[in-house]
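Colleague: got a sequence here, can you model it:
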Amino acid sequence: MLNNALDFIPEIPLSDAAKGVTDFITDKFSFLFNPIKEHFGNFMEFMSEDVLMNIPPVIFIIAVAILAFFISGKKFGLAVFSIVGLWLIYNQGHWDNLMNTVTLVLLASILSVIIGVPIGILMSKSKAANAILTPVLDFMQTMPAFVYLIPAVAFFGIGMVPGVFASLIFATPPTVRFTNLGIRQVSRDLVEAADAFGSTGAQKLFKVELPMAKATIMAGINQTVMLALSMVVIASMIGAPGLGREVLSSLQRAQVGPGFVAGIGIVILAIIIDRITQNMNKKKD
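Modeller: You can find the predicted model right below:
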């Protein structure tokens, strides 16, 4: 009897409702999704195949090493690691896959920052926005990453565009949260001093709050970039090219060697990106 105590409530058709909402959005907003898929997809192919892949690998490696050298405070450690790591990826025949991965991570990260920073500023300025958006961010961060592939495929089909869309949803929350946190942690004395000198809201934001919150915001951006990179393998399940596709293909065929090599390429790229973004923050401090 106790086992049936909860059965008096009929089953809620949650699955059907989710499918209905997805079908409705896909149908009603196809005029928006189709141009995004076409034009943004063409732009990503241009960035990957016509820009990055046309840069001679030696030039790309030297440029990254020089950037790493100056960003790290003229230390050779990160620059040497960048040269050796990127050369190893080229040596293993994964250079084109690397460029596809860089394109996906770069665009997903840029879009996440463009969207995330203004939303974080809004949350820091509005209690209502903070109360409404905090559960949304919790939902975005706790939902398994694989679930984001379902609406991505429904809206944009397969390819790199839905991969960027899924990465965008997955990677945006840290930038939003850290921007909100950083601005809220700015000393109230500084804000009151800015008010006393007659600063406008925009002046106070851009000349006091954002500069003081810079370190915290950069930490959020660093996390966003790393989360976008972590979606590389998952996005390969819906047709996104790159190193993740090689890992997935090796997994499906139980090929340990190729999968390990592609995984090492992802690790090398992750370390380079992580160290560069961290050192950018330290350099500015």
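Colleague: from here on, contacts and neighbour counts on C-alpha atoms
Modeller: Fine.
Colleague: let's verify the residue nearest in space to the middle of the chain: helix, strand, or coil?
Modeller: Note on the chain: the residue nearest the mean C-alpha position is residue 228, at 3.2 Å, using CA atoms, centre = their mean. For residue 228, the assignment made with DSSP: H, G, I helix; E, B strand; the rest coil gives helix.
Colleague: roughly how far apart are it and residue 19?
Modeller: 26 Å (CA to CA, to the nearest Å).
Colleague: repeat for residue 71
Modeller: For residue 71, the distance to residue 19 equals 48 Å [CA to CA].
Colleague: could you also give me the structure for this second sequence? I'd like to compare it with the first:
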Amino acid sequence: MNNIPKLPLGNWIESLESWLENHFTPLLDFIRLIIGSIVDFLHHVLLFSPSILMILIITALAWFLGKWKVAAFALIGLLLIDNLGYWEHAMETLAIVLTASLLSIIIGVPTGILCARSSFLQGIITPLLDLMQTMPAFVYLLPAVSFFSLGVVPGVIASIIFAVPPTIRLTNLGIRQVPSELVEAADAFGSTPNQKLFKLQLPMALPTMMAGINQTIMLSLSMVVISSMIGAQGLGADVYRAVTQTKTGIGFEAGISIVVLAILLDRMSNHIVKKNKR
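Modeller: Okay, here's the model as predicted:
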């Protein structure tokens, strides 16, 4: 085996990276502008009103989507974040997570629909999804920084790559699990492919799709601390600074704030799934 020349895979990847940088700079700049604008917009919306008013709005939304227990947790948890002094950073984190989740859904749902319609395309995309889910998350940071420099944009890009597979997989699965008898009945009544998709397959697949979206949101939030290593701000940056400076108390406070956001997003999205199932 020592006599076999090493496959120059790393050189190929770096050559591809350089080629993309040289030929797709306008596209990369456009993507940077769009993602940066979405994050800034959500950040300004979340910080537009006083923290207590935003806490009451989120609590009311939690009450509407879930039960009184979810609303009570939202009220207590968000008041704790505000009291600890991490409100602004928590809203920065929430803006990043919402942006990554929104773009993952926009990319993932149509891709999942295409996979459900074409077994050939599914066979091509499934290995790519396996690669995206098993590759160490730190590896995604390298090309993201090369293409988009430091800051929040490469953090969002890395989060999308890491978080989009569940939405694609479960959208594909949900549509494929629609009973064939119902699909045949729709065909017998002369439904077009689009009518069959929007009036039969997507409504029946929605609970499964929402489960995938829930996983995407959680995975996006799990990338918060990793993204802080390349300039993304928010609670992840507080945790990262606490680790590098060995400040256990600050790290614990920021970590608790991330846990509150994670539980709140998980419970609210889970109740959306339960409502769709009913």
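Colleague: care to give me the TM-score?
Modeller: Remark: TM-score between the superposed chains equals 0.97 [TM-score structural alignment, normalised by the length of the second structure]; 277 aligned residues with a CA RMSD of 1.1 Å.
Colleague: map residue 13 of the second structure onto the first structure.
Modeller: Aligning on TM-score structural alignment places residue 13 of the second structure opposite residue 18 in the first structure.
Colleague: could you check how far the helix or strand hosting its match is from the centre of its chain?
Modeller: Residue 18 of the first structure is part of helix 14-28 when elements are defined by DSSP states H and E. With CA atoms, centre = their mean, to the nearest Å as the basis, helix 14-28 of the first structure stands 26 Å off its chain's centre.
Colleague: next, the mean deviation of it compared to the second structure.
Modeller: In the superposition with the second structure, the average deviation recorded for helix 14-28 of the first structure is 1.4 Å (mean CA distance after the TM-score superposition for the first structure).
Colleague: just checking, next helix/strand downstream of that helix?
Modeller: Next along from helix 14-28 of the first structure, by DSSP H and E: helix 30-35.
Colleague: now that next one: buried residues?
Modeller: Neighbour-count burial for helix 30-35 of the first structure flags residue 33 (criterion: 16 or more other CA atoms under 10 Å).
Colleague: do stretch 41-56 of the second structure as well
Modeller: 42, 43, 46, 51, 54, 55, 56.
Colleague: which residue in the first structure lines up with the fourth one?
Modeller: To tie it back to what came earlier, the one meant is residue 51 of the second structure. Using TM-score structural alignment, residue 51 of the second structure lines up with residue 57 in the first structure.
Colleague: likewise for the first one?
Modeller: Residue 42 of the second structure maps onto residue 47 in the first structure, with residues paired by TM-score structural alignment.
Colleague: can you give me the distance of that match to residue 56 of the first structure?
Modeller: 15 Å.
Colleague: equivalent analysis for residue 223 of the first structure, please.
Modeller: Taking CA to CA, one finds residue 223 of the first structure at 30 Å from residue 56 of the first structure.
Colleague: could you do residue 157 of the first structure as well?
Modeller: 32 Å.
Colleague: before we move on, what about residue 275 of the first structure?
Modeller: Distance check for residue 275 of the first structure against residue 56 of the first structure: by CA to CA, it reads 24 Å.
Colleague: residue 215 of the second structure: neighbour count?
Modeller: Residues contacting residue 215 of the second structure under the criterion other CA atoms under 10 Å number 21.
Colleague: residue in the first structure matching it?
Modeller: By TM-score structural alignment, residue 215 of the second structure lines up with residue 223 in the first structure.
Colleague: okay then, goodbye and thanks.
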